[in-house]
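In: Next come a sequence and a model predicted from it.
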Amino acid sequence: MTVSNSRKKIHFVSIHDAVKAGDVKQLAEIVESGININEVDVLHKFTPLQWAAHSGSLECLHWLLWHGADIKSVTPGGWTAAHIAAIRGQDACMQALIMNGADLSTQDDRGCTPTHLAATHGHSYTLQIMLRSGVDPNVSDKCDWKPVHYASFHGRLGCLQLLVKWGATLEDADQNGNLPVHFAAMEGHLYCFKFLLSRMSSVTQALKVFNDNGENAMDLAQRFFKDNILQFIQGTEFEGDNQNNQENLAFPGHAAAYKGDLEMLKKLVENGTININEHDDNESTLLHRAAGQGHIECLQWLIERGADVNITNKDGETAADTAKKFAHLSAVSLLAGLQKYEVEDHTEIDDQDMKFFERHGVEGSTDAKNELSQSEAEKRDARIRAHQKVVELRHLLEIAESNYKHLGGISEEDIKQKREDQESERMIKELQAQLEGERLRREKLEFQLDEFRAEVSHHRTPVDQIRLTSSVEDDSSDSNKDKRKVKKKVTSSGGVILRR
């Protein structure tokens, strides 16, 4: 109670401070007072939109975009707001920027796109949003480094897995002939090294490939004293045992969560090797794996670190559903109480129902820490404002569409309907033509059938006469035969003939 009561309203003089604090009301007041919406701050040379992407001020970012903030503005280093959102892992802000036309192919001074930067900093959710929007996973910077090179160099296993899933190639070299596997060996990122080998066409060949300096993966591991890589190469028959250990190599965090190995889980997450909300091939997270085995300590630690309990796998199950399926009741009670956004059947939005806005709505980015420190009441108020804006915009859209039609304009829906009508008419005409063709064909067949019937009738009369004549002759011959038989019978009776 003392914490909530101590929160006092702060008046911000700078537009950048208002954006960083997520105060959309003061942002609007400052802009209305005449401050330029694209004003650059003195120290960091960021615009308000770039600060919104940096701090995760999603509501402010939307407000700035709606009011004409320059989405293409760049810092002295060549970063757009999308670059900054990728660096900070602000996936909700990244989604908003993409929807408002952000160019994800823009390169900074080193040739890096937002995709490179998200892979560098290990923000797999942000990276996934960009990949889903259609960006090239094999784009190169000025040194021919692709996102997989950055992920391998910095040990970002989750991003590496995601890039491979979206078609990134692992056998393209940079301008010095280094493959991603060379960078993983050079930096001692064992899990990334194992994953890369498990996904390359030939493990033996991958270990033998030399860069432009004549060094292979083992040479680089020796030069940079990466004993873990050396021990793995020298002491493991990788190709022989790969089949049984494939999942452990590709998803070590999930394997640790499944086994309940909390120490390994902590090491992987805290070192930035994997993201705490990492997905495996079944879209399951670390929470799903730990919940399926009832590992309460792992679940508690993951929840404390900010793991999202609302993520579903390919089967549409949350971690709580997985725990329930395997009858881990303590895990169910732990997870079920944390789930949000569940909408009861026939629930309707009511502006006066505060509880609705308390239990619904995405809490912003998933990869980055919450820097805004907003209270639950402030988050609820932000959701209410956003909903009111939706209602307002829908009403304005209806009015604009009505005005447009009354002025003689043709809307996209009208054009679509007209095309559908034209297509229907075309199909009807084609069907009518086919029907007419079938009718003519039937008439022709009926005419031929009548001709055949007449010809058959013509040939049938002589045949009937022949049959009648033959039947008469047969009858007469039969009667003569009968008479002869009678005579024979009389003569053969044995009687005496008397003459008179």
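Out: Perfect, I can see it now. Numbering: from 1, shown residues only.
In: okay, CA-based contacts and neighbour counts for the rest of this
Out: OK.
In: Quickly find the element holding Ile129.
Out: helix 124-132 (DSSP states H and E).
In: Can you name every helix or strand that that helix contacts?
Out: Counting by 3 or more Cα pairs under 8 Å, 6 or more residues apart in numbering; DSSP states H and E, the packing neighbours recorded for helix 124-132 are helix 91-99, helix 114-121, helix 157-165.
In: got the angle between the next helix or strand after the last one and helix 157-165?
Out: Read it as helix 157-165. Sequence-wise, the next helix or strand downstream of helix 157-165 (DSSP H and E) is helix 180-187. Going by axes from the mean of the first three to the mean of the last three Cα atoms, to 10 degrees, helix 180-187 is angled at 170 degrees with respect to helix 157-165.
In: Distance from the chain centre to helix 180-187, please.
Out: Put simply, helix 180-187 sits 30 Å off its chain's centre (Cα atoms, centre = their mean, to the nearest Å).
In: ok, second structure coming up, stack it against the first:
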Amino acid sequence: MLLLRNGGRVNQRDATGATPLAVAAEHGHFHVAEILLNCGSRVNSQALNGESVLLDAAGSGNTACIQLLLDNGADPNLASSGGQLPIHKAAYAGHYDALKMLIPLTNKKSIKEAGRSPVHSAAEGGHTRCLRLLLAHGFDVNYRMNNRNSENYRDSRRSALYFAVSNGDVECTKILLAGGAKTDLDPLCCLLVAVRSGRYDIVKLLLAAKANVNCFFTVVSDTVFPTALQYCLKDEVMMRLLLNNGYRVESCFLCHHDDHGFR
């Protein structure tokens, strides 16, 4: 109040384009945000990266701040330059109550344009309660990220299940599989990720969900040498697990580059 009374500009931006209201929202300072709004702060201002004040508030998880911003006209469907919405931020940070507030206010069109589901965000953050909440509200467990989002990751991942498996997150993997997650939606199959990481528990879950034990990773090679077996040549336990679940051993001796088949 002292600064404002002495000429402080309520919508002054810092080097990142954030306003004082955005800073207050990010740190969950309800009373400061209330003062700034009463003094004319723009509720839907965006920083240089497109992140809105409400998105910052969603990251803090302060439901009082979120409600204050919504009551003053904050748009829950205002996306950042990277396509992130407040609902994504809340899901990734595991702010259950904030997520519960934002679910009915976020429209499907905005999520489609973002090219990423909040299910991805909850799985990436490893938040089981948020995952269950989103699935209970009908969010598609098999929604695939668009190319723009997928290319941000070296492995070009697409599915929420991939996030859980690559994180070694057993509980999130269980929830997603129970919700009907498919195991083959990514360039590098989830089973191969789990085998390569030596995660027997997750491999067993994926195999129980009918993951293809004979899947290949052909992005970097056009051979048909069994990829999963290649990942566990020094792991007898993992190899036995794969073999006992129907691995086609004869494929080790086949090469489609040779007309005679066996070499």
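Out: Cool, the structure landed. Note that the structure is a prediction, hence the values are computed from the model and not measured.
In: Among the helices and strands packed on helix 124-132 of structure 1, show me which one is buried the most.
Out: Ranked by mean neighbour count, those are led by helix 114-121 with a mean of 27 (mean count of other Cα atoms under 10 Å).
In: Give me the buried positions along the helix holding Ile129 of structure 1.
Out: With burial defined by 16 or more other Cα atoms under 10 Å, the residues of helix 124-132 of structure 1 counted as buried are 124-131.
In: Let me have these in CSV, adding distance to Gly188 of structure 1 as columns.
Out: Below are these laid out as CSV (distance: Cα to Cα, whole Å):
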residue, distance to Gly188 of structure 1
Ser124, 21
Tyr125, 25
Thr126, 25
Leu127, 23
Gln128, 26
Ile129, 29
Met130, 28
Leu131, 27
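In: wait, which of those is closest to Pro252 of structure 1?
Out: Taking Cα to Cα as the measure, Pro252 of structure 1 sits nearest to Ser124 out of the buried residues of helix 124-132 of structure 1, at 15.9 Å.
In: Tell me the residue in structure 2 aligned with the closest one.
Out: If you follow Ser124 of structure 1 across to structure 2 using TM-score structural alignment, you land on Tyr96.
In: Give me the distance between its match and Cys65 of structure 2.
Out: Here Tyr96 of structure 2 is placed at a distance of 15 Å from Cys65 of structure 2 (Cα to Cα, to the nearest Å).
In: Cys112 of structure 1: what's its closest spatial neighbour, skipping adjacent residues?
Out: Leaving aside its chain neighbours, Cys112 of structure 1 sits nearest to Asp141 (5.2 Å; criterion: Cα to Cα, 6 or more residues apart in numbering).
In: ok, of the buried residues of helix 124-132 of structure 1, which one's closest to Ala221 of structure 1?
Out: Nearest member of those to Ala221 of structure 1, counting by Cα to Cα, is Ser124, at 26.8 Å.
In: hmm, back to that, quick one: closest of the helices and strands packed on helix 124-132 of structure 1 to Glu398 of structure 1.
Out: helix 91-99 (21.4 Å).
In: Quick one: list the elements packing against the closest one.
Out: Helix 91-99 of structure 1 sits against helix 58-66, helix 81-88, helix 124-132, with contacts defined as 3+ Cα pairs under 8 Å, 6+ apart.
In: Which residue range of structure 2 does that helix align onto?
Out: By TM-score structural alignment, helix 91-99 of structure 1 lines up with residues 63-71 in structure 2.
In: That stretch vs structure 1 - mean distance after superposition?
Out: Mean deviation of stretch 63-71 of structure 2 relative to structure 1 after superposition (mean Cα distance after the TM-score superposition for structure 1): 0.9 Å.
In: who touches stretch 116-132 of structure 2?
Out: The contact list for stretch 116-132 of structure 2 (Cα atoms under 8 Å, 6 or more residues apart in numbering) reads 83, 87-89, 91-96, 99, 111, 134-135, 139-141, 143-146, 149, 159-161, 163-164, 167, 169, 171-172, 175.
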